[in-house]
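[1] Need coordinates for the below:
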Amino acid sequence: MSSLDRANCEALDAKDPLAIARDRFHLPEGIVYLDGNSLGALPRATAEHVQTVIQAQWGHDLITSWNKHGWVDLPRRLGAQIARLIGAQSDEVVVCDSTSLNVFKLISAALALRPDRKVILSDNGNFPTDLYMAQGLAQLLSRDHHLEIVPPEAVIDRIDTDVAVVMLTEVDYRTGRRHDMATINAKAKATGAHTLWDLAHSAGALPVDLNGTGADFAVGCGYKYLNGGPGAPAFLFVARRWQDATQQPLFGWFGHAVPFAFETAYQPKPGIDRFLVGTPPVLSMAALECGLTTFDGIDLALVRQKSLALGDLMIRLVDQECAGFGLTLASPTEGGLRGSQVSYAHSAGYAVMQALIARGVIGDFRAPDLMRFGFTPLYVRYQDIWDAVATLKAVLETAEWRLPAFNRRAAVT
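    A predicted model of the protein is given here:
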């Protein structure tokens, strides 16, 4: 196989059907941004739209904006936009709260469907907050529920008739390893268990087919591939078949059947709205709305095709340019088995990443030794991958990562 150079990568960019989407984002000059799997880039439309919501809607129309500008409808309106990205119907997704709170609500709902079962099954690649929520809920219920954690490859065989809910992140946040959603959903259904999927590293990065694969519940965040901004509201999915058969434990006024009747007794709304809790955070939702519009006219099949190509390119270039520097590929080599990121282990991974960031290549680090490089196909170019690997090679060749400044741990890694 012949070697690649930057010209090869520029040629790929020239033929990229998604190249038009890059102009939808504000991307600082001279920066290669490979951390959209942690925080998506700023859409160009966001600042103006949020300013309009602040000045014209909040500033001028004040409280009338709940009706006049549809603030009250934001959870469902944004949910419908997300639904098309994750293979759901528009009335099966609602935007609300944080991923953690939504996990809590949906585990509770799933457990109530199988009161005879006590096992919440997950794997050690799941994001910790999901595991914490399961542990906290089990402790709160005090009914012998417990979280069981197994290796990712052991999940399918462990799904049995004692499992109430299988709770997994589709794409491992550390390595990018991807679960086979269809197979796991089928096994869960066959054994009478329910599934709860965390789509934080899937939604917006690759096609998801919740209904086609028979998923029961799902959650996801708005600030990664959906480009909703730091701390953007999360979303949850409940399949139609379970909406009126389940109840979540957080009885909030926006989930009440008639919130403005101000009744003292709680009665849930029908359908997905019963999973709402408090007043929607309008400014955050306005920013998320702009993030979601960056997908207008975008074919998710092309997004996935480019995502795989970017990952394959990085793996090939690191093999070509960085052999002998102590890097170990932590992600699956086969594209179909990973999400939209590639991770490398290195004994000084934190310091190497800090040196990369200082040179304008932004990825991130996950303990104990993983450097993560995320690919958002809407704005990452093939030439960005070349530049990132060339910079990585320079950092490793010069060993500048040994400088004390790059070895001081910051609060956020």
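[2] only C-alpha atoms for contact and neighbour calcs from this point on.
    Noted.
[3] got the contact list for Arg114?
    By CA atoms under 8 Å, 6 or more residues apart in numbering, the contact set of Arg114 is Ala164, Ala193.
[4] next one: Gly231
    Gly222, Tyr223, Ser284.
[5] Could you check how far the second one is from Met285?
    Noted for Tyr223: a distance of 11 Å to Met285, by CA to CA, to the nearest Å.
[6] hey, what's in contact with both of the two?
    What both Tyr223 and Met285 touch, as defined by CA under 8 Å, 6+ apart, is the set Ala232, Pro233.
[7] Compare the contacts of Gly231 and tell me which is most surrounded.
    Using other CA atoms under 10 Å as the neighbour criterion, Gly222 leads these with 32 neighbours.
[8] That one and Ser38, how far apart?
    From Gly222 across to Ser38, the span is 10 Å (CA to CA).
[9] now swap in Met353 and tell me
    15 Å.
[10] before we move on, what about Thr294?
    17 Å.
[11] Surely Phe373 is in a helix?
    No. Phe373 sits outside any helix when classified using DSSP: H, G, I helix; E, B strand; the rest coil, being strand.
[12] Following up with a second sequence; could you model it the same way so I can compare the two?
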Amino acid sequence: MFDIQEIRSQFSILDREVNGKPLVYLDNAATSQKPNSVLEVCHAYYTELNANVHRGIHTLSQLATEEMELSRRKIQRFINAEHDFEVIFTKGTTEGLNLISYILTQKLQKDDEIIISYLEHHSNIVPWQLLCERTGAKLRVIPIDENGILQLDYFDKFLSEKTKVVSVNQVSNALGIVNPIEEIIARTRKNTDAYIVIDGAQSAPHFNIDVQKLDCDFFVFSGHKMYAPMGTGILYGKREILEALPPFHGGGEMIATCSFDKTTYAGLPFKYEAGTPNVGGNIALGAAVDFMNRVGHENIQNHENALLEYAQRHLLEIEGLKVYGEKAKRTGVVSFNLEGVGISSDVGMILDKMGIAVRTGHHCTQPIMEFFNIAGTVRASFAVYNTFEEIDLLVEGVKKAQRMLS
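    From the prediction side, this is the model:
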């Protein structure tokens, strides 16, 4: 049974006030709040287990290692990876994408092509631009229509023997649009042997992920958007690909042998986990997976989709309000502007005075904003602990901002 009040009771921060008003937190696409069960795991690590992992014979090191590797196995099951060593701990989606673009350097040469989409976060644009600068490869971008929907006819035209990488997000952070990645992967497999990279930063918090069913080569996501601490994330990569590619960072943990003459590298996953990891955070990421499993993926998805439908319906009753991507399949996000209000941050500041936290600006997706000829949007984004009553407060807040700013 889905009990929203019981779920909310697990998030202590939701009891606080902001500017004398009860907190209404609708900035979950930027980062989610953390349940007490996750915070307790963080506290327990630093007060009971604090030690480096994989390197110590003493009890604390052994226990910390066991807990972090247990977390890795939880995440393996969470995304249905075939092997736990295909799960690489990172600092987040951005590091994962930079890691992939770097280790693929030797696989590209001049005039090869990398395909991304117009809906990408800057972290799925800039690393590929840097790879193009290193190799002489070229970037091709799948366009969108006026609803923000990818134009796959262009994607078909782009695919060729020159295509070496296809990297797209599963869900747009700016608009919440759910992209047809199954179709993109199928078309890529049919026509090329390109590496397929999926940015799952905005999909992992909202619905079930199965990397084997998807048949992607890489899948990356952040922990802090799915109820885990900041500075945590996951890179999934197929075993045979990760084993064949070079390491990213050099240092401790990722070596098998090291001498001044030659260094050999450790096996997976340690080959890509140089240095001391965020042990407490990585263990807490497993606790966040436990939380989501207890609530249930279907319950999370159904509740958040209901919030989205309710929010969009009532926001669109406001005269002069435009929702971007209104007619596209979406999850977790409603992104909008008010006619006659040129700066989205003005709306955000008024909402903040009412205790309502939203995100404003370009959301690290400047090409999307340029396409719609706007500077930014107001973005409300939802998590499992949000309520319909909070949506009502958002709608009333937007109406107040409209009266004040028009």
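[13] who's more crowded, Met353 and Ser38 of structure 1?
    Shown here are Met353 of structure 1 and Ser38; by other CA under 10 Å, Met353 has more neighbours (27 against 20).
[14] Now do the same for the more buried one: its match in structure 2.
    Here Met353 of structure 1 is matched to Gly348 in structure 2, going by TM-score structural alignment.
[15] One more: Asp384 of structure 1?
    Counting by TM-score structural alignment, Asp384 of structure 1 lines up with Glu390 in structure 2.
[16] would you list every one of the strands in the stretch 251-400 of structure 1?
    328-329, 341-345, 361-362, 364-366, 370-374 (DSSP state E, counting those that start in this stretch).
[17] could these go into CSV alongside mean neighbour count?
    Formatted as CSV, these follow (neighbours: other CA atoms under 10 Å):
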stretch, mean neighbour count
strand 328-329, 16
strand 341-345, 26
strand 361-362, 23
strand 364-366, 21
strand 370-374, 28
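[18] Let me know which of those strands is the nearest to His145 of structure 1.
    With CA to CA as the measure, strand 364-366 is the member of the strands of the stretch 251-400 of structure 1 nearest His145 of structure 1 (30.1 Å).
[19] Hmm, Pro43 of structure 1 is touching Arg24, no?
    Yes. Using CA atoms under 8 Å, Pro43 of structure 1 is in contact with Arg24, at 5.7 Å.
[20] what about these two, which has more around it?
    Using other CA under 10 Å as the criterion, Pro43 of structure 1 and Arg24 rank with Pro43 on top: 23 against 19.
[21] In structure 2, what residue corresponds to that one?
    By TM-score structural alignment, Pro43 of structure 1 lines up with Pro35.
[22] which one is that match nearest to, not counting chain neighbours?
    Distances taken as CA to CA, 6 or more residues apart in numbering place Phe11 nearest to Pro35 of structure 2, at 4.6 Å, with adjacent residues excluded.
[23] Around the one you found, how many other residues sit close by?
    Phe11 of structure 2 has 17 neighbouring residues, counting by other CA under 10 Å.
[24] residues contacting Glu289 of structure 1?
    Per CA under 8 Å, 6+ apart, neighbours of Glu289 of structure 1: Leu78, Gly228.
[25] any idea how far it is from Val258 of structure 1?
    Taking CA to CA, one finds Glu289 of structure 1 at 26 Å from Val258 of structure 1.
[26] again, but for Tyr344 of structure 1
    In terms of CA to CA, Tyr344 of structure 1 sits 52 Å off from Val258 of structure 1.
[27] shouldn't Ile144 of structure 2 be in contact with Tyr118?
    Yes. Between Ile144 of structure 2 and Tyr118 there is a contact at 6.4 Å, judged by CA under 8 Å.
[28] In terms of neighbours, single out the busier of those two.
    Between Ile144 of structure 2 and Tyr118, counting by other CA under 10 Å, Tyr118 is the more crowded of the two (23 against 17).
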